[in-house]
Structure formats: C-alpha cells, structure tokens
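Asks: Structure, please.
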Amino acid sequence: MCDSMLHKAQQYIRSVQLLRDKVARFDEYPFCLPALCDLHELEFHPRVTFIVGENGTGKSTLLEAVAVAWGFNAEGGTANFTFTTQASHSELNEYVRLVKGIKRPRDGFFLRAESFYNLATTIEQLDATGGPGNQIITSYGGKSLHQMSHGESFFAVFQNRLGGNGLYILDEPEAALSPVRQMALITRIHELVQQNSQLIIATHSPIIMAYPDSMIIQLTQSGMRQLDYEQTEHYLIMKEFTNHRDKMLKILLDD
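Replies: Prediction:
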C-alpha cells in the first residue's frame, strides 16, 4: 500500500457526507448556506484540514456538525463534557454521516473560541464538587484557565490537554492568540501530527493556515473548493495590505 493510501486508511475521519435525502428544504438554514446547498461529500486531509472563508459562509456551522456527530459537546471540550449553557447549535449534525477510518483515536478535543469561557467555568465547577485527587484542571496545566489571560488559557489547552494520537477540531483557535503565539501554534500542530493526530481547523489566520502538511477548503457564497495557500483570500489580502499599506489605507479611509 502506498504512503498516501496508508495515511487515508489510518486517519480518524475520512470525510463527511450530507444526507441530502433527509433534507426537507434547501432554502432554510443551515442548508441554504452556499457551502452546504451543493454539498455531497467533503473529504478531509489525513493530517490537517483547514476550513477557511468569510464570515457567514458556514465554517463554524460545518465544524460544529462534524464535532457533534463525532460525539463532542457542542460548546467544546472532550466527549465527556455534557454541559449546555445555551443550546444554540444547528441540527446539521443530524443530517451528516462521518466516514471513519479503521483506527480510533485515543484522545480528542473540540475547541470552540466563542464558548471557551463556558468550558473553563464548567471545569472549575466540576473540580469544586470532585475530590482533591481527581482535578480536571491538572490535565490543562494545573492552573485555573480563568486566572490566565485569554491567550494564555488557549495555549494551555494546546500545550497540556492535547496529548497526541487524537482527533482535534479547532474553531478559530487564533481568536485569543498574538501573531507570535499563532506561529507557536504551528509548531504545536506539527508536534501533534507527528504524534499520529488529525486536526480539522476553521480559521481566519493566514499564519496558521500556512502549515504545509495540510489541505485548505475555502467556503464562499458560490460553494466550496480546495485551494493552494497562495490562492486564499486571506493570504492575498494580507500580502496586498503589507506590501501596499499606504495605498490600501488611502482606499479605506478616503471619504
């Protein structure tokens, strides 16, 4: 078996299929989103898949559906978390099928930037009612996530909780990270890949999506397609702004 076929056989999620025959109407949310309207099957990279696109194109909705269909809590955490702060997730997970590989991960985590505060609070509440020798926070570095800066708490999860041999679904992990920390996250992603992990990441960060052993799927108002890094809007806009800052500012600020 060639290396590419071997990697695909060993990946944890090979693809996600939309069960189109179950959808009553494609003019209602979330099926009206262009990226979902024509979706039949989306294949994932054996190691890292980036889901990118403008706000409102359905990145988080798609990622959430994959995470919940796998068994993760809609607000984030491991499969053992069952808390609900606000049941606002879509029902898309009920209309998708995950095509799984032959291997099962030993670890897993769903990081969702918008509900990370709720996750950190739940960890503290569970530790407050548990025994002193069974503290959940120990696997997150041992320090309360609420006692760190937002960026420090995010990175504590990446460094301490993600242990390898796992499926990791990250929704906008750059939300609290400086550019330097985003580059450090690339290093951490590479470490996890070398530890037989698969990552599916929704991001706006042109830094993070530069990780080379990956596939980039861009969601647009016309649907979804696979792109090279240099073809993404994120890279092109960053390059244009950096190389022609005065010109871009003049366009943006002129009355």
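
Asks: use CA for all of it now, contacts and neighbours both
Replies: OK.

Asks: Pull out the buried positions in the longest helix along the chain.
Replies: Longest helix in the chain, counting residues (DSSP state H): helix 179-194. Buried residues in helix 179-194, defined by neighbour count with 16 or more other C-alpha atoms under 10 Å: 181, 182, 183, 185, 186, 188, 189, 190, 192, 193.

Asks: hmm, which two among those are most spread apart?
Replies: Greatest spatial distance among the buried residues of helix 179-194 (C-alpha to C-alpha): 181 and 193, at 18.2 Å.

Asks: does residue 99 belong to a helix or a strand, and which?
Replies: Taking DSSP states H and E as the criterion, residue 99 maps to strand 96-100.

Asks: roughly how far is that strand from the heart of the chain?
Replies: Centroid separation for strand 96-100 versus its chain: 17 Å, with C-alpha atoms, centre = their mean, to the nearest Å.

Asks: try stretch 58-66
Replies: Mean-position distance between stretch 58-66 and its chain equals 9 Å (C-alpha atoms, centre = their mean).

Asks: And stretch 198-206, by the same measure?
Replies: 5 Å.

Asks: Now do the buried residues in the helix or strand containing residue 154.
Replies: If you go by DSSP H and E, residue 154 is part of helix 150-156. Residues of helix 150-156 classed as buried by neighbour count (16+ other C-alpha under 10 Å): 150, 151, 152, 153, 154, 155, 156.

Asks: quick one: which of those residues is nearest residue 59?
Replies: Set against residue 59, the nearest of those by C-alpha to C-alpha is residue 154 (19.9 Å).

Asks: got the contact list for that closest one?
Replies: 173, 176, 177 (C-alpha atoms under 8 Å, 6 or more residues apart in numbering).

Asks: Switch the residues you listed over to TSV; also include distance to residue 119 and neighbour count.
Replies: Formatted as TSV, the contacts of residue 154 follow (distance: C-alpha to C-alpha, whole Å; neighbours: other C-alpha atoms under 10 Å):
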residue	distance to residue 119	neighbour count
173	14	24
176	15	17
177	18	18
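
Asks: Show me those that map onto helices.
Replies: Using DSSP H, none of these sit in helices.

Asks: next up, for comparison:
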Amino acid sequence: MRQSQQGLYLRSVKLLRETVPSFDSYPFDLSAIRSLDELEFHPKVTYIVGENGMGKSTLMEAIAIGLGFNPEGGTINFNFSTEATHSELHQHLRLVRSVNKPRDGFFFRAESYYNLATNIDQMDRELGSGPRIIDSYGGKSLHQQSHGESFFATFLHRFNGNGLYMMDEPEAALSPFRQMAMLARINQLVGKHSQFIIATHSPILMAYPDAVIYNLTAEGIERTALEETDHYMLMKRFVNNRERMLDELFLEED
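Replies: A predicted model of the protein is given here:
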C-alpha cells in the first residue's frame, strides 16, 4: 500500500447544512462555518490558518469531538471536563473516514494543556501501584517542566506513529528552534504513517512541504500556499524591513 493511502485516516469533513438550526447564531454565523461545504484533508498534513476569531479552534474542536476525543484534549480515553464550553458544531458535521484505522491518536490543545497535565497527575495518584500514565509522556510530571518542555515531551514521547494527530496552536510555548524541531518530529511521524491536522499562526510550522493549507477568512475558506498567507508575508516584511515597519507602527500611536 502506498504511503499516501497508509497515512490517510480522515478524508474530509462535511457540514450538514440542512440540520443547522440557524446561520445567524454562533458558531454557524462565523464566515468560515457559514460557507463550509466539504473540506478535504491531506493524507499527511493539513493546516488550518487565519486570524483570531475566524473559527479555527471552533472547527478543530468540533472535528476532534466527532472523532471521539475529549474537547479539552488528550486521547480518546480522556473524559475530564474543567468547563463545558464547546459548541454544538460537532452535531452537524459528517466525518468521512478511510478504511485505514489509526492505532494512535491525540488532540493537542494549547489553551487547555494545563488541565490535561493536571488530570494525568490525578489519575496517576488514583492508580496506585499500576503503570503510570505519565510514563508514556516521558516519565516526568508535565507540571514539573517548563511550558515548552512539557509541550515537546508530549510530541516526542506520547505520539507513537500510525496515528491521527490534531493540534491546536502547538507553537504557543515553543521557541523558533523548537518549532523547527517540531517540524522534524512531524516528518518522522508522517514516515510512520501518521496524519496531522494543525491549526497554527506559525509560518515555521506551516512550512511542511507535502501539505495543504486552508485559510479561514471573513469571506470563507480558501486553499492557499505558505507564501500567500498573511502570517508569512507579514513576518517576511518585518524581518526585511524592521525599522520601516516599526516607524509605521509607532507613527500610528501618535
């Protein structure tokens, strides 16, 4: 079987428009959701990008719930809930899966990662003498590491391959160097028949060469290239014309 087929677990997501109660209420009033018909996923890496408020996390969360993941992150075996804030979008999505079944899976969510780490510590205390959950994350409590180190410990130790991995803003605590290391780790796992769906603001993380990028805008969803994203163009402009851009920014404050 070719790699393109082995790594394909989730083919697409479709909005069941006829079941939507109203396109005038959240989350269906978001332009990206309102215009959503069917979104096809790349067998290796799919990026979902766009400005804040465009619905990236809302869409990622709904897909993850549809796949059986906990809304706050983790594997399908996690069922903790700090606060039920997820939308009803998942109830109106149809996920088209491949005949291939992933052996591993994880929904990484930066904003609720602290809650995940706390839940792991709690479960390990309750297990007593049984195998510790934290051992599959590197053996050291995620709370006893820096934010960036604990993020990377999950990517390095818990992601095992043959998996479907959803990641919502994984760059949140990663330095540029660590983001490049994350790209290398993604490539390793793709080589082990894994599929990634990543919501990110990072031009570095968006740089995986065999991927598709969907940009969520006020007009809807568009497929784009790295060099055409606002994230890439703005970063390039800032690096190449830092003094001029700073002058423009500070002038706007006067």
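
Asks: returning to what we had before: out of the buried residues of helix 179-194 of the first structure, the closest to residue 14 of the first structure would be?
Replies: Using C-alpha to C-alpha, these come closest to residue 14 of the first structure at residue 193, 15.6 Å.

Asks: Spatially nearest residue to that closest one (excluding sequence neighbours)?
Replies: Excluding the flanking residues, the one nearest residue 193 of the first structure by C-alpha to C-alpha, 6 or more residues apart in numbering is residue 47, at 6.2 Å.

Asks: Looking at the first structure, name the residue matched to residue 42 of the second structure.
Replies: Here residue 42 of the second structure is matched to residue 45 in the first structure, going by TM-score structural alignment.

Asks: Would you quantify the distance from the residue nearest to its match when sequence neighbours are not counted to residue 228 of the first structure?
Replies: Leaving aside its sequence neighbours, residue 45 of the first structure sits nearest to residue 215 (C-alpha to C-alpha, 6+ apart; 5.8 Å). Separation of residue 215 of the first structure from residue 228 of the first structure (C-alpha to C-alpha, to the nearest Å): 8 Å.

Asks: and stretch 19-33 of the second structure, which residues are buried?
Replies: Buried residues in stretch 19-33 of the second structure (16+ other C-alpha under 10 Å): 20, 27, 28, 30, 31, 32, 33.

Asks: sorry, back to before: check contacts around the residue nearest to residue 193 of the first structure.
Replies: 11, 193, 197, 198, 199, 213, 214.

Asks: could you dump the contacts of residue 154 of the first structure to JSON lines with distance to residue 100 of the first structure?
Replies: Output for the contacts of residue 154 of the first structure, formatted as JSON lines (distance: C-alpha to C-alpha, whole Å):
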{"residue": "173", "distance to residue 100 of the first structure": "24"}
{"residue": "176", "distance to residue 100 of the first structure": "31"}
{"residue": "177", "distance to residue 100 of the first structure": "31"}
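
Asks: Reduced to three states, what does the most centrally placed residue in the first structure come out as?
Replies: Ranked by distance to the mean C-alpha position of the first structure (C-alpha atoms, centre = their mean), the top residue is residue 170 at 2.6 Å. Per DSSP: H, G, I helix; E, B strand; the rest coil, the secondary structure class of residue 170 of the first structure is strand.

Asks: in the stretch 1-150 of the second structure, which spans are strands?
Replies: 10-15, 38-40, 45-50, 93-97, 104-109 (DSSP state E, counting those that start in this stretch).

Asks: once aligned to the second structure, how far is the strand holding residue 99 of the first structure on average?
Replies: Once fitted to the second structure, strand 96-100 of the first structure is off its aligned match by 0.3 Å on average (mean C-alpha distance after the TM-score superposition for the first structure).

Asks: burial count for the alignment partner in the first structure of residue 82 of the second structure?
Replies: When the first structure is aligned by TM-score structural alignment, residue 82 of the second structure is paired with residue 85. For residue 85 of the first structure, the tally of surrounding residues (other C-alpha atoms under 10 Å) stands at 11.

Asks: isn't residue 85 of the first structure right up against residue 118?
Replies: Yes: judged on C-alpha atoms under 8 Å, residue 85 of the first structure makes contact with residue 118 at a distance of 7.0 Å.

Asks: overlap in contacts of these two?
Replies: Contacts common to residue 85 of the first structure and residue 118, judged by C-alpha under 8 Å, 6+ apart, are residue 75.

Asks: who's in contact with the match of residue 82 of the second structure?
Replies: 75, 118.

Asks: And it, how close does it get to residue 181 of the first structure?
Replies: For residue 85 of the first structure, the distance to residue 181 of the first structure (C-alpha to C-alpha) stands at 29 Å.

Asks: do residue 165 of the first structure as well
Replies: Distance of residue 165 of the first structure to residue 181 of the first structure, given as C-alpha to C-alpha: 23 Å.

Asks: sorry, back to before: list the superposition-based mean deviation of the helix holding residue 154 of the first structure with respect to the second structure.
Replies: Following superposition, helix 150-156 of the first structure is found to deviate from the second structure by 0.1 Å on average (mean C-alpha distance after the TM-score superposition for the first structure).

Asks: Give the aligned range of that helix in the second structure.
Replies: Aligning helix 150-156 of the first structure against the second structure (TM-score structural alignment) gives residues 147-153.

Asks: What does residue 20 of the second structure correspond to in the first structure?
Replies: Aligned partner of residue 20 of the second structure by TM-score structural alignment: residue 23.
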